[in-house]
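Participant: Below are the sequence and a predicted model; questions follow.
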Amino acid sequence: MGRQPTAERGARLLERVLAGVPSGENPLRHVRELPRRPATSVPWPEWVPEALRSSFGRCGVSAPWAHQVEAAEHAWAGRHVVLATGTSSGKSLAYQVPVLSRLAADPRATALYLSPTKALAADQLRALNALCDPDVRPATFDGDTPLAERDWVRAHSRWVFTNPDMLHRGILPAHAKWAQFFRRLTHVVVDECHGYRGVFGSHVALLMRRLRRVANRYGSDPVFVLASATVSDPAGSATRLSGVPCEAVTEDRSPQGARTVALWEPPLLPELAGENGAPVRRSAGAETARILTDLVVEGARTLAFVRSRRGAELTALSARHALSQVDPSLPARVAAYRAGFLPEERRALEKALVEGTLLGVASTNALELGVDIAGLDAVVVAGYPGTLASFWQQAGRAGRAGDSALVVFVARDDPLDTYLVHNPSAVLDKPVEATVIDPSNPYVLAPQLACAAAELPLTEACLPAFGPPAAVRRVVEDLVSDGVLRRRPTGWFWTSRDRPHPGVDIRGSGGEQVAVVEGDSGRMLGTVDGGSSFTTVHPGAVYLHQGTSYVVDELDLESGLALVHREDPEWSTQPREVVDISVLSTESRREFAGEVSVCLGEVAVTSHVVGYLRRLPSGEVLDQVPLDLPEQTLTTRAVWYTLSASSLAEAGLAKSEVPGALHAAEHAAIGLLPLFATCDRWDIGGVSTALHADTGEATVFVHDGHPGGAGFADRGHAALVPWLTATRDAIAACECPAGCPSCVQSPKCGNGNEPLNKAGAVAVLDAVLGAVAAQQPAA
């Protein structure tokens, strides 16, 4: 179990993993060797204090890399800047140097650090404590900070580490208590800023405007320093997020070890039948657990990224079980890591990771961002994480010390993952997406303006910072009509005694948290957001915590409680939703050849969780259990296309085949949209019908899953042809005879994946693409 020479380690680890593949299986679809990259170091800038250079020297940094100094020079000179380079490229030093230099030059200056996760903030604080002068007194101020310590942080810390949630709920509403801090605020660091996308990103963009407004009120005008993964248009993305024009530094001059990247597709299991008799592949989670087991046996420090909390738990559990058959000492060196753990559990796992006590970790994307885990030999990505930026962030965890390493991307049984492993250039050669945010979404803008008004009265002068003047004024007038704002000669004032902040969910997760509580003991196991509770902790759902299974007895949304009991069933549960949709307004309509139309607009989506499947680990479905839960209605944005009866007939589809063809095309399109918009399959939804009441024709809708929209449907509308072309190609290339989860079946279909017509879906998409290609849109 000793380490092989680093130059060959990635390839050798892949050989060992392949050696464990059962005879007759061939899951490897593509291998790419990514070459090593040498470093380019430069001297320290003259303005960096000697004491700070010595501190970095003691931490092993004798000279900075070129991109670190370029970004630091911008920040020191007072220019807002974004550093957009790869994982392990030393982005932290690029903001630590100018901020600590400024804090040393001005003993009263302060700085604010924002990260999307508590784990990242805790890791960055640990690193900073080894660098800074004791007078800086860096401290965390988040939901885990004991109440007794919060007054001390406000009064004494000169560099506060927090997250957007606490900035929104705890700092800005109480800005008077932070007056001393805001008065001398020189820098705001926004770490891992590419993670702020969709509804969450839109809220954070407006939160940044609120922060600047409060800082200006106390006489400061801080410089924004943003750190990002490699993304398209980093300057534009950072400017939209921060609200200030940003310079971009993008050329990565850090060393990168060679990496072996393998694209892996689990095999079909002919002895098993899935829903409606469809073929079943071995699950990505089961395959990842097997790969993780082989790598841990080899002594390789491995991080497996799994898409869900439950998946992380199951992967770690399966790997521990398999390792117990090999070496009794190894199961204890594998663990799961996910959001929802209690703070002390997270801290213990982070410490074990850093110290190397753990060899294998199955994690949600909670460990994707920033936490410094050096020396990883391998990363396994179980399922496409939704964006190329996230994929490369996760892959970049391998070889962080400059060694050769292995990255394995294991495809889930869905259309997007299947497309990617069969089209390697789409994941390995394609530019990373620009982040999608829409701060002008009225469902985001209205609560943010309410919070801003409660902090400081709104004025004519401040409104343009929040977005397009007409949209902002319209929302302000609505708030006045609702009675929460009052117009006075000097501006708009908040009228209520109660602050709006607690009721504003900036993560767009859909309501207050639901506590998961063990009924017998009263022990709280974790939390889930209210919006997803119907699908995650409905009665009968199997809930995993730290490798232990629980079954939900009762979901009480009024009390915010899900009561569970210990049980270890052999199945997992998967919710089923029925969805209906109505068109509220059509913003854009393009006609093609009089046979096809493509539209964008506002819709009302009514969803109803009607039951859940009980599914064995193999993928085999045992049964469907009905549920009686209330309907939920969502007003959001959608892109949709319609086809005339004559175009469907010309495509060779009989009337009886049309519902299944549209349904299959809808499922596959939802699966492929994340390739063109920075979203996840679970951020969007869809509806198809052979005759829709509002359009009068066969229609396929794909809609955003957040109130008011998150920009995803708009991106699909703009990228319609490449999106539907990739969808068509993914369906046609699938090896199954009549449809399966890799092409047209959906894991969340409320109609039991019926009816579905795989060949008909190709015909529908050919008809749409053919009409678009044949004629430019009519005026």
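Facilitator: Yep, that arrived.

Participant: For the rest of this, base every contact and every neighbour count on C-alpha atoms.
Facilitator: Will do.

Participant: In the stretch 101-250 of the chain, mark out all the helices, start to finish.
Facilitator: Residue ranges of the helices in the stretch 101-250 of the chain, as given by DSSP state H, counting those that start in this stretch, are 118-129, 147-156, 164-166, 179-183, 198-217, 234-242.

Participant: and the fourth one, what does it pack onto?
Facilitator: Contacts defined by 3 or more C-alpha pairs under 8 Å, 6 or more residues apart in numbering; DSSP states H and E place helix 179-183 against helix 147-156, helix 198-217.

Participant: possible to save the ones you listed as JSON lines with distance to Asp327 and mean neighbour count?
Facilitator: Conversion of the helices and strands packed on helix 179-183 to JSON lines gives the following (distance: least, C-alpha to C-alpha, whole Å; neighbours: other C-alpha atoms under 10 Å):
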{"stretch": "helix 147-156", "distance to Asp327": "45", "mean neighbour count": "13"}
{"stretch": "helix 198-217", "distance to Asp327": "44", "mean neighbour count": "24"}
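
Participant: related to what we said a few turns ago, quick one: closest of the helices of the stretch 101-250 of the chain to Val334.
Facilitator: Of all the helices of the stretch 101-250 of the chain, helix 118-129 sits nearest to Val334, with 18.9 Å by C-alpha to C-alpha.

Participant: Check it against this one:
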Amino acid sequence: MTIDIDGDLAAAPTSTLRRLSRGTRSERLLHVQHVPARAEVRAPWPDWVNPQVHAALAGDGISGLWSHQRETADLARAGQHVVVSTGTASGKSLGYLLPVLSDLVDGATAASGRGATALYLSPTKALAADQRARLDGWAIPGLRAATYDGDTPAEERRWIRDHAHYVLTNPDLVHHSLLPGHERWAPFLRALRYVVIDECHVYRGLFGSHLAVLLRRLRRVAARYGVCPTFVLASATVADPAQHAGALLGQPVRAVTRDGSPRESLTFGLWEPALVEGGGEHDAPHRRSAVAESADLLADLVLDGVQTVAFARSRVGVEVLATAARRTVGQVDAALEGTIAAYRGGYLPEERRALEQALRSGTLRGLAATNALELGIDVSGLDAVVLAGWPGTRASLWQQAGRAGRRGSPSLAILVAADDPLDTYLVHHPAALFDQPVEAAVVDPDNPYVLGPHLAAAAAELPLTEADGDYFGPGMLPLLDELASRGVLRRRRSGWYWTRPDRATDHVSLRGSGEPVVRIVERSSGRVLGTVDGERAHSTAHTGAVYLHQGEPHVVTQLDLEDASALVVRGDPGWSTQARTTSSFVLGRTELCCEWGPVGLAFGSVSVTSQVTSFLRRLPSGEVLGEHPLDLPPRTLATKAVWWTMPEDLLAAAGIGETDIPGAAHAAEHAAIGMLPLVATSDRWDVGGVSTALHPDTGLPTILVYDGHPGGAGFAERGFDRAVTWLTATRDAIAACECRAGCPSCVQSPKCGNGNEPLDKAGAIRLLDAVLRHAPSESSRPRA
């Protein structure tokens, strides 16, 4: 165990870690990092704050400001677009609420009519509800705040449009309701002074690209009503907040990054579950799951009197974690069993509010949560945080860790590695976590697969003209011509018009690829059990697939792609299923390329065709009962990719013969996919890969990693930009794994369409060594 100490470690977190890592757990705590305390920097109140707002805040115990709050407030008040990017529980919201609420209340007092208005956008309903509860608690005279989302009753919506000052909503509502129906919102829009975009670091990749174009549509419609609102964005720490916010907005944004809030010391432990050898011939070695390990840690912390939240990445993981921790605690002290609960999306709002209040009051001692609890909801001040697996980005890591820390007391965070190459690498290379800045968020509003449908929606809102290129960029005109040629829009002398009877916004999915989701329907009752993303339905909801719902197995009896539904019957057949997929790719235009000696590295357009051709039935022991053919259509994805080529003589010199290339390349591809999030804000499920011993477009062995979204999402390009760091870390992660021939911690993939065959762990290390032997330093690599 490595202990990195800067000053004296606080006794409580250190002693807690020692207790947790006693006995058989002694080898699991790999590293302990101390993050020192930070002193506060105070700032005086602005003299422009409305007296009623000042009085309401003072009544809530807010007697002063931190420096970043004052800087944000002054910039926004002056009409400057601004993003505040500081740590968890640093009071970012007060920085924008001071000018927003002051102007709204001033306007309501001075005007006989409505006065100024503001729009608040959050990525989740829970976050908007949390802010609404805070505003209601302040009870500022004259302020009319309202939540407007899919749950708002129809009778309340007109009142909100006509009378509310501060409307709290989400991007989906703006897309589907406010902009298409902007005439109904005209009084609100004419008075629009501020737009607040909370937790803007969430908007990255495809979702961020959609939001970026949506904000351009909002600016355009607002200008129609004679206003240019000030945009205020709040974010967790990101690499370049001004660049990210500017990419989202399409205009320059000032950044406030110096955090003036106090912070007590944080002790951070990196934890790796023990390696479990396989129990059968087909059962590969693996590590104990991060969820099971985290459940034990949560139970131990609760029994020690340490109030803790454990974050898991999925809703199922949260339920399993909470159940296991309750069971363990109940065996020791039955009275404590009821002090552990789960918190996730899908619960009723009143249930989530009750859980949040129980956590604040101390009634709950342990909570298993998804990242729904990461985004700004006011529950900071816990003693400890356990993270069941890498949360995806360093920004999320620090957001979740920041949930721990009572005022004046040190806090503890533990990252428990999942059975995944990136998790394994990070807990063995602490510098990659603690000595590196947070990631840059990737946004591409010029992606034609994103921009095109939004242009159609914009034309339905207001006819488009050439002047609108100021909002949508130089790619607008070619896309408008294409939309007109396809009959989506109609070109007239005065511009481009939407003339179809359906709603243009129905053809744009902000949070996905646009493919319809497939409903999972219980055949006997017709009840919808859940949904599966359209792009994953072929591999997870095909006829014969075993589908789990709340732990209960079901078997798919029919997949109807035209109806976007899958019929299932409840029952455990005694086996699991795994889809087999064939994939191929055709290279398009190369946009960037460079040479590492004999190795070629490139980024550009690619067309990936995949087809689910069969599925395997496996017993729990791993034994294959049989392979069954499927008749599903191929799916083609036009996207962006990074690829590299290697001559056969280079590989032969590295000890990789012609027959060894498929297994070595396949293993290197899997590990590279798993490690891409180290340099890009992607998730393993955001990207895919294909490897081949000889590709017709290159004439060489080729490994390709592609964005799993139409038109690309920026992840592959970031891999090209940081290829040396990315592939070096990939090689090191494989080599550091303790397994003999490959496991989920290094080269096996949970989504491999070929059943993780063939895989050659040793060959992958030799292949990557050969590639990296010719790599330049990261700073000197040419970009062409």
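Facilitator: Here it is on my side, so go on. Not measured: the values here are computed from a predicted model.

Participant: related to what we said a few turns ago, wait, which of the helices of the stretch 101-250 of structure 1 is closest to Pro659 of structure 1?
Facilitator: Closest among the helices of the stretch 101-250 of structure 1, once you apply C-alpha to C-alpha, is helix 198-217, at 31.3 Å.

Participant: Give me the contacts around the closest one.
Facilitator: 164, 168, 172, 175, 182-183, 185, 195-196, 221-222, 240-243, 435-439, 444-445, 448, 452, 455-456, 462, 465-466, 506-508, 678-679, 706, 709-712 (C-alpha atoms under 8 Å, 6 or more residues apart in numbering).

Participant: hmm, 6 Å instead?
Facilitator: Outside helix 198-217 of structure 1, the residues that touch it by C-alpha atoms under 6 Å, 6 or more residues apart in numbering are 182, 241-242, 436-439, 506-508, 710.

Participant: Next: stretch 771-783 of structure 2.
Facilitator: 596-597, 724.

Participant: Just the residues you listed: which are in strands?
Facilitator: Among these, the members falling in strands (DSSP state E) are Trp596.

Participant: Going by neighbour count, which of the contacts of helix 198-217 of structure 1 comes out on top?
Facilitator: Ala710 (31 neighbours; other C-alpha atoms under 10 Å).

Participant: where exactly do the helices run in the stretch 301-450 of structure 1?
Facilitator: 309-324, 343-355, 388-395, 415-422, 425-428, 442-455.

Participant: returning to what we had before: closest to Trp571 of structure 1 out of the helices of the stretch 101-250 of structure 1?
Facilitator: Comparing the helices of the stretch 101-250 of structure 1 by C-alpha to C-alpha, helix 118-129 comes nearest, at 31.8 Å.

Participant: mean deviation of the closest one from structure 2?
Facilitator: Once the two models are superposed, helix 118-129 of structure 1 sits on average 1.0 Å from its counterpart in structure 2 (mean C-alpha distance after the TM-score superposition for structure 1).

Participant: Can you state the residues of structure 2 onto which that helix aligns?
Facilitator: Mapped onto structure 2 using TM-score structural alignment, helix 118-129 of structure 1 spans residues 125-136.

Participant: Alignment lookup: Ser646 of structure 1 to structure 2.
Facilitator: So, by TM-score structural alignment, Ser646 of structure 1 is matched to Asp649.

Participant: burial count for that match?
Facilitator: Asp649 of structure 2 has 13 neighbours, counted by other C-alpha under 10 Å.

Participant: what does Thr230 of structure 2 give?
Facilitator: Around Thr230 of structure 2 there are 21 residues (other C-alpha under 10 Å).

Participant: who touches the aligned residue in structure 1 for it in this structure?
Facilitator: Aligned by TM-score structural alignment, Thr230 of structure 2 pairs with Val223 of structure 1. Contacts for Val223 of structure 1 (C-alpha under 6 Å, 6+ apart) come out as 78, 80, 187.

Participant: could you list every residue that touches the second one?
Facilitator: It refers to His80 of structure 1. 223-225, 246.

Participant: Also Ser607 of structure 2?
Facilitator: Ser607 of structure 2 touches 585-586, 637-638, counting by C-alpha under 6 Å, 6+ apart.

Participant: now, among those residues, which is nearest to Arg70 of structure 2?
Facilitator: Nearest to Arg70 of structure 2 among the contacts of Ser607 of structure 2, with distances taken as C-alpha to C-alpha, is Ala638, at 46.6 Å.

Participant: My reading is that the closest one lies in a strand. Confirm?
Facilitator: Yes: checked against DSSP: H, G, I helix; E, B strand; the rest coil, Ala638 of structure 2 lies within a strand.

Participant: Nearest residue to the aligned partner of it in structure 1 in space, please, no chain neighbours.
Facilitator: Applying TM-score structural alignment, one finds that Ala638 of structure 2 aligns to Thr635 in structure 1. Leaving aside its chain neighbours, Thr635 of structure 1 sits nearest to Ala604 (4.5 Å; criterion: C-alpha to C-alpha, 6 or more residues apart in numbering).

Participant: circling back to that earlier point, just to check, the match of Ala638 of structure 2 is in contact with Pro707?
Facilitator: Yes: between Thr635 of structure 1 and Pro707 there is a contact under C-alpha atoms under 6 Å: 5.5 Å.

Participant: Now the common contact residues for the two.
Facilitator: Joint contacts of Thr635 of structure 1 and Pro707 (C-alpha under 6 Å, 6+ apart) do not exist.

Participant: What residues does the residue mapped onto Val427 of structure 2 from structure 1 make contact with?
Facilitator: When structure 1 is aligned by TM-score structural alignment, the residue opposite Val427 of structure 2 is Val421. Counting by C-alpha under 6 Å, 6+ apart, Val421 of structure 1 touches Leu263.
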